[in-house]
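In: Sequence and predicted model, in that order:
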Amino acid sequence: MTADLTADALLDLAPVVPVVVIDDAEAAVPLAAALVAGGLPVIEVTLRTPAALAAIERIAAQVPDAVVGAGTIVRPQDAADAAAAGSRFLVSPGCTPALREAMTATGLPFLPGVSSASEAMALLEHGITALKFFPAEAAGGTAYLKSLGGPLPGVRFCPTGGITPASAPDYLALPNVGCVGGSWLTPADAVKDGDWDRIRALAAEAAALRTR
């Protein structure tokens, strides 16, 4: 299904992409399995902890139905390390020319982060049409994304940052939004306690948010 995954196709795999912070690599496999069982196969593991790369390796090797990627790609080396760990895609909070080149060099689909029309246009010049909109709520939310639809009709977004189960449907209703990123799927206490049933239930609720 994902052998020839593109960034644009990535936006259509699930309505919500869990944005996951993993402190203990031992939790990675059961956490990913719970998300997949709930109907969310695309999982973004943020490179914010020392355990992140090991977590990606374990998910890639042991949860075959998961499409695991790396988020918080902020340096060129992050892109290379994430690819080596088995990431299927990359996500960055922003983008510079050097980071764009590094992510392109991995051969993986990637969602570079933007928060303005100018940033989106700079990436569009390189043929990049699938973007992360971050930080979504702080940068203008659904009203801002709706306004970008007119001048940039060929660009689609995965908004992330401050999105909740209540606001997600409003984002998903926009024609230039393919999916949203959310951190509410994996509450820290549920991960710490190994409450995979709770995480599976949250994933199932999110999977049902697709409005079209």
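Out: The structure has been received and is ready for your questions.

In: From now on I want contacts and neighbour counts done on CA atoms only, so please keep to that.
Out: Fine.

In: Could you report the neighbour count for Gly127?
Out: For Gly127, the count of nearby residues is 10 (other Cα atoms under 10 Å).

In: OK, contacts around it?
Out: Counting by Cα atoms under 8 Å, 6 or more residues apart in numbering, Gly127 touches no other residue.

In: Can you classify it by secondary structure?
Out: coil (DSSP: H, G, I helix; E, B strand; the rest coil).

In: I'd like the distance between it and Thr164.
Out: 31 Å (Cα to Cα, to the nearest Å).

In: repeat for Thr49
Out: 23 Å.

In: Neighbour count for the two, which is higher?
Out: Thr164 (17 against 14).

In: what about the more buried one, helix or strand, and which?
Out: Element membership for Thr164 (DSSP states H and E) is empty, with no helix or strand holding it.

In: What lies in contact with stretch 184-204?
Out: 18-20, 27, 30-31, 34-40, 164-165.

In: Mind jotting down where the helices sit in this protein?
Out: For the chain, the helices defined by DSSP state H occupy 7-10, 28-37, 52-62, 76-85, 97-106, 117-124, 141-149, 168-172, 188-193, 196-207.

In: Would you mind getting the angle between the longest one and helix 28-37?
Out: Spelled out, that is helix 196-207. Here the directions of helix 196-207 and helix 28-37 differ by 40 degrees (axes from the mean of the first three to the mean of the last three Cα atoms, to 10 degrees).

In: ok, structure two:
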Amino acid sequence: MTTSSHPPQHPLPSVLDLAPVVPVVVLDAVEDAVPLARALVAGGLPAIEVTLRTDAALDAITRIAAEVPEAVIGAGTLLTPEQVRAAVDAGARFLVSPGWTDRLLDAMRAPGVPFLPGVSTTSEVVALLERGVTEMKFFPAEAAGGVPYLKSLAAPLPRARFCPTGGIGAASAPDYLTLPNVGCVGGTWMLPSNALAAKDWSRVERLARAAAQLRVSA
């Protein structure tokens, strides 16, 4: 993995409040990282989750952290404490996991950056609340019950706030964003595969701008 020094960054108060949508990025080519991040930031989506599903992911995080300071770069699909440490060393400013264990949770808490452990059941939410964690990823959102499920959690678990991710698109995102316990959603619809293959960053920017304009209905 490429190493580099990272400029000092101010602590993030909450990932959930940076933008209505967090792009979930899978990068196969490191050279695409910077232009893609610049397109997303220009479109109004500064919080970017790069998933650790490819060999290029950690180098991509390093490149974005060093060359796109306006981006708030995060690491997703974290499954082990070792991945957590590598992501933070690469420059990740927030951490996201699809689920959690006590060992993984301790590792995500240790660096002092914001983190969103994944949940899909009420019991998992309650267990995190017991541990002082109030911000979570709800995954896989659509398969796990979607808007109706999250709506049903708002009254009994008012302290829990979520970033739903998984199966959400431009049409369904506004429904999630109307919920009082949803701060943002994660998605990939602003990153169509044909646009990435063609390196059509202007199209990515246009789609990101549309996503950034999603607002909670009155």
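Out: Thanks, I have the structure now. Values in this document were obtained by computation on a predicted structure and should not be read as measured data.

In: Among the helices of structure 1, which comes closest to Arg156 of structure 1?
Out: Arg156 of structure 1 lies closest to helix 7-10 among the helices of structure 1, at 7.7 Å (Cα to Cα).

In: So which bits of the closest one are buried?
Out: Ala7, Asp8, Leu10 (16 or more other Cα atoms under 10 Å).

In: The second one against Ile128, yeah?
Out: It refers to Asp8 of structure 1. No: look at Asp8 of structure 1 against Ile128 with Cα atoms under 8 Å: they stay out of range, at 9.2 Å.

In: residues near the closest residue to Ala98 of structure 1 other than its chain neighbours, how many?
Out: In space, and not counting its chain neighbours, Ala98 of structure 1 is closest to Pro76: 6.8 Å by Cα to Cα, 6 or more residues apart in numbering. Residues lying near Pro76 of structure 1 (other Cα under 10 Å) number 16.

In: cool, Gly145 of structure 2 as well?
Out: Around Gly145 of structure 2 there are 15 residues (other Cα under 10 Å).

In: how many other residues sit next to Ala70 of structure 1?
Out: For Ala70 of structure 1, using other Cα under 10 Å, the count is 29.

In: what residue of structure 2 matches up with it?
Out: Using TM-score structural alignment, the equivalent of Ala70 of structure 1 in structure 2 is Ala75.

In: That match reaches Gly91, doesn't it?
Out: No: Ala75 of structure 2 is beyond contact range of Gly91, at 9.0 Å (criterion: Cα under 8 Å).

In: Mind listing the shared neighbours of those two?
Out: In contact with both Ala75 of structure 2 and Gly91: Ile61, using Cα under 8 Å, 6+ apart.

In: mind listing what the corresponding residue of structure 1 for Ala143 of structure 2 touches?
Out: Matched to structure 1 by TM-score structural alignment, Ala143 of structure 2 sits across from Ala138. Ala138 of structure 1 sits next to Gly161, Gly162 when contact means Cα under 8 Å, 6+ apart.

In: Look up how far Leu47 of structure 1 lies from Ala138 of structure 1.
Out: Applying Cα to Cα to Ala138 of structure 1 and Leu47 of structure 1 gives a distance of 22 Å.

In: go on, Ala208 of structure 1?
Out: On the measure of Cα to Cα, Ala208 of structure 1 and Leu47 of structure 1 end up 28 Å apart.

In: what's the answer for Ala7 of structure 1, then?
Out: For Ala7 of structure 1, the distance to Leu47 of structure 1 - Cα to Cα - is 19 Å.

In: just Gly178 of structure 1 next, same as before
Out: Relative to Leu47 of structure 1, and taking Cα to Cα, Gly178 of structure 1 is found at 23 Å.

In: Please apply the same query to Met103 of structure 1.
Out: Met103 of structure 1 is 15 Å from Leu47 of structure 1, by Cα to Cα.

In: Which of these two has more residues huddled nearby?
Out: Remark: of Met103 of structure 1 and Leu47, Met103 carries more neighbours, 29 against 21, as counted by other Cα under 10 Å.

In: Let me see the contact set for the counterpart of the more buried one in structure 2.
Out: Matched by TM-score structural alignment, Met103 of structure 1 corresponds to Met108 in structure 2. Under the criterion of Cα under 8 Å, 6+ apart, the contact list for Met108 of structure 2 reads Pro81, Val84, Leu95, Phe115.

In: now with 7 Å?
Out: By Cα atoms under 7 Å, 6 or more residues apart in numbering, the residues touching Met108 of structure 2 are Val84, Leu95, Phe115.

In: residues near the aligned partner of Val180 of structure 1 in structure 2, how many?
Out: Mapped onto structure 2 by TM-score structural alignment, Val180 of structure 1 lines up with Val185. Using other Cα under 10 Å, Val185 of structure 2 has 26 other residues around it.

In: Just to check, Val185 of structure 2 is in contact with Val21?
Out: Yes: using Cα atoms under 7 Å, Val185 of structure 2 is in contact with Val21, at 5.0 Å.

In: Fine by me, we can end here.
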